[in-house]
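S.K.: Kindly generate the corresponding structure for this input.
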Amino acid sequence: MAPCSESQLRSASSSIRASASNSQLFVSYLFSSPSPNRILGISENTNALFLHPRSCMTTIEIKGALWRTYSDLSRNHTLQMAAALSYYFVLSLFPSLIFLSAVVAYLPVPDLFNQSLLLMSHFLPADAMGLVRRVLADVITPNRGAFLSLGILGTLWTASGGFAATIEALNIAYEVHDDRPFWKTRPLAIGLALVTGLLLLTALSVMVVGPRFGEWLAARVHLSALFVLLWPYIHWTIAIGFTVLAVEALYYLAPNVKQRFLATLPGAILAVGCWIGLSYLLGLYFRHFANFNKTYGTLGAAVALMTWLYWTAFAMLVGAELNSELAKITKKGKLQEKQQASSITRIDLAA
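M.R.: Here you go, the predicted model:
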């Protein structure tokens, strides 16, 4: 066999180096991802919880997001923000209820407003609910027919003040700067007041009308007794679903970030769950352990109402903090996808 020439040796050496470089790039790409299955877009973790643009969020990522959410409660001064929001909520609560009562008066459901107040009493402290009833009775009863006039515009403007403060609080939770001008954020706050108000009104209507509607539907369509037995759970689930949808709309529209509507669902579920749980615990506390009337006198009802609004704001901000952390994971995943795609392109070009 004839010996190789010097040029052939150089050519063979270059080919070996190029092959080694390609192999190194591929191995680097392969192990830069937590799992080789990511190359095929397959998640090997069967405990994946939320759909994610790159594949699925793993259990480890979800646990990390929950832990960082807990840490952010202190870092972002969430308790202080909830206290500030409760003040704005007090100023906006009664105008919001007045506006909704004016709308309810024109719905074809008998005594819907009073039944809605009765339903709200399951969530509000008894003293606070008494205050709400007295104020609404004084304001609405003499002027019910005049509310859907020019005066309702002023009521809606006042009600939107709480949503304007919510926009600022959610921007802090999402850790973004809001550079939108006032002439954009204030109409947005009014729109949020309308959208969330109508969704919550729908939820209240479902809870109020639900029992009778289930009986009517079962008799009309000749449904089984099992449907009648399960209907109370079904209509409560529907009502909670509309409440979650209202919080989702708030998370999607209020902060100055671009996100998918479905991406706000985890935080909305957490917020509504926390709100229901905290409202129940507060109700137990006020009924059995606290008597604000003895401590604060005539201000007891107002203090009880502000306490409930404070924890309502806290629950909403906790959900926003969770969505913020999940959004960071999404952003990091997209960046990894771009880096991996760039590595594949380099391999193709080198080949």
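S.K.: make it CA atoms for all contacts and neighbour counts henceforth
M.R.: Will do.
S.K.: in the stretch 251-351 of the chain, which spans are strands?
M.R.: Along the stretch 251-351 of the chain, counting by DSSP state E, counting those that start in this stretch, no stretch forms strands.
S.K.: those helices in it, which residues are they?
M.R.: 265-288, 292-296, 300-350 (DSSP state H, counting those that start in this stretch).
S.K.: Quick one: residues in contact with the second one.
M.R.: Under the criterion C-alpha atoms under 8 Å, 6 or more residues apart in numbering, residues 299-301, 303-304 lie in contact with helix 292-296.
S.K.: let's see this one next to it:
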Amino acid sequence: MIKKNYKILKLKLYLNKIPLPGFEGISFLNLFQFLKEVFVKGNFAIRSAAVSFHFFVGIFPTLIFLLSLVPFLPVSGFQEYIINFSENLLPEVLHEKLENTINELFFKRYKGLLSIGFILSLYYASLGINTLFTAFSQSYQIKLKNNYLKQQLLSLFVFMCILILFILATLISHLNEEIFNFLFSSESNLFFQLVNFLIQIVLVMLGISLLFHFGNPKSGKFKLINAGTIFSTFVIIIASAGLSFYFKHFNVYNKIYGSIGSLLISLVWLNIVSYVLMIGFELYAKIDEIKNKFIKS
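M.R.: As a prediction, this is how the structure comes out:
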């Protein structure tokens, strides 16, 4: 028994000495203890369910809003770039459904969108972010809350920032492809895909950092690289890859539910993303709180 306790203590001391890259001095042991604490106090199941539902509701308004901007972008075939760019971000099953939806929406040519309908699309598209901010405000670490109007405006602002990031990422991806096709042979395709993937990771991290920064009323200086963002980004990537593998090889939803199965898969994925974002935010808020206390002292 004593020998077993000694081994556990030795393992804890070892894990406590290993700092995680980009986690601002947090060790493996610190991260494990933190995750254990937030799972007990976080009440993530209910909060992530609400957020994922509103994200789901906002998918089609977002697509309509985005595609209504296509005529103003100096790029032809933009919907194809959106489809190609989203291929690395979404599970394969969802990407296939998204491709069909984008093509359908694009070729319908919603001409009257720059009107009240356009404004409503913008509102509903930002609804998911607004709900996410509400979920962030329910964190046991957050004492200061934003008022209703300020949160609505912040939600719209962050939504527009993320939309601009998405458009930039799509255009950069297309530009990279053109450059690589011009300068290199087809043998460099793997390198091109790697560069594109790294650009996508950086832009996803920037989007998550914006969510965390504006979701915490007591946030200090904006930081792209922080523990919460790194944790959320890589867990979402791993979870998306795992979910894609599962539904590709063990999928029973479409067999049982038919086309409705795709909706269930979408909700499962959005729920996982919401869950991870809230855990990442707790980590971000915790470190921010410790830093603020240190500065005041």
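S.K.: Fetch the TM-score of the aligned pair.
M.R.: For this chain pair, the superposition-based TM-score is 0.81 by TM-score structural alignment, normalised by the length of structure 2; 281 aligned residues with a C-alpha RMSD of 3.1 Å.
S.K.: Any chance of the helices of the stretch 251-351 of structure 1 in a markdown table with distance to Val208 of structure 1 and mean neighbour count as columns?
M.R.: Listed next are the helices of the stretch 251-351 of structure 1 as a markdown table, based on distance: least, C-alpha to C-alpha, whole Å; neighbours: other C-alpha atoms under 10 Å:
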| stretch | distance to Val208 of structure 1 | mean neighbour count |
| --- | --- | --- |
| helix 265-288 | 18 | 18 |
| helix 292-296 | 30 | 13 |
| helix 300-350 | 22 | 19 |
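S.K.: quick one: which of the ones you listed is nearest Ser11 of structure 1?
M.R.: helix 300-350 (16.0 Å; C-alpha to C-alpha).
S.K.: And the contacts of stretch 37-52 of structure 2?
M.R.: By C-alpha under 8 Å, 6+ apart, stretch 37-52 of structure 2 touches 128, 131-132, 135, 139-140, 267, 270-275, 278-279, 282.
S.K.: which two in these are spaced the farthest apart?
M.R.: Most distant of these, by C-alpha to C-alpha, are Tyr140 and Leu267, 25.8 Å apart.
S.K.: Quick one: map Cys84 of structure 1 onto structure 2.
M.R.: Quick fix: residue 84 of structure 1 reads Ala, not Cys. Correspondence of Ala84 of structure 1 to structure 2, assessed by TM-score structural alignment: Ala50.
S.K.: Superposed on structure 1, what's the mean shift for the helix or strand in which its match is found?
M.R.: Using DSSP states H and E, Ala50 of structure 2 maps to helix 44-68. In the superposition against structure 1, helix 44-68 of structure 2 averages 1.3 Å from its aligned positions (mean C-alpha distance after the TM-score superposition for structure 1).
S.K.: Tell me what angle that helix forms with helix 260-296.
M.R.: Between helix 44-68 of structure 2 and helix 260-296, the angle comes out at 110 degrees (axes from the mean of the first three to the mean of the last three C-alpha atoms, to 10 degrees).
S.K.: mean offset of the very next helix or strand once past helix 44-68 of structure 2 relative to structure 1 (after superposition)
M.R.: From helix 44-68 of structure 2 onward toward the C-terminus, using DSSP H and E, the following helix or strand is helix 78-86. Helix 78-86 of structure 2 differs from its equivalent in structure 1 by a mean of 2.3 Å after superposition (mean C-alpha distance after the TM-score superposition for structure 1).
S.K.: Equivalent analysis for stretch 155-174 of structure 2, please.
M.R.: Its matched residues in structure 1 lie on average 1.7 Å from stretch 155-174 of structure 2 after superposition (mean C-alpha distance after the TM-score superposition for structure 1).
S.K.: coming back round to it: and the match of Ala84 of structure 1, how many neighbours?
M.R.: Using other C-alpha atoms under 10 Å, Ala50 of structure 2 has 19 neighbouring residues.
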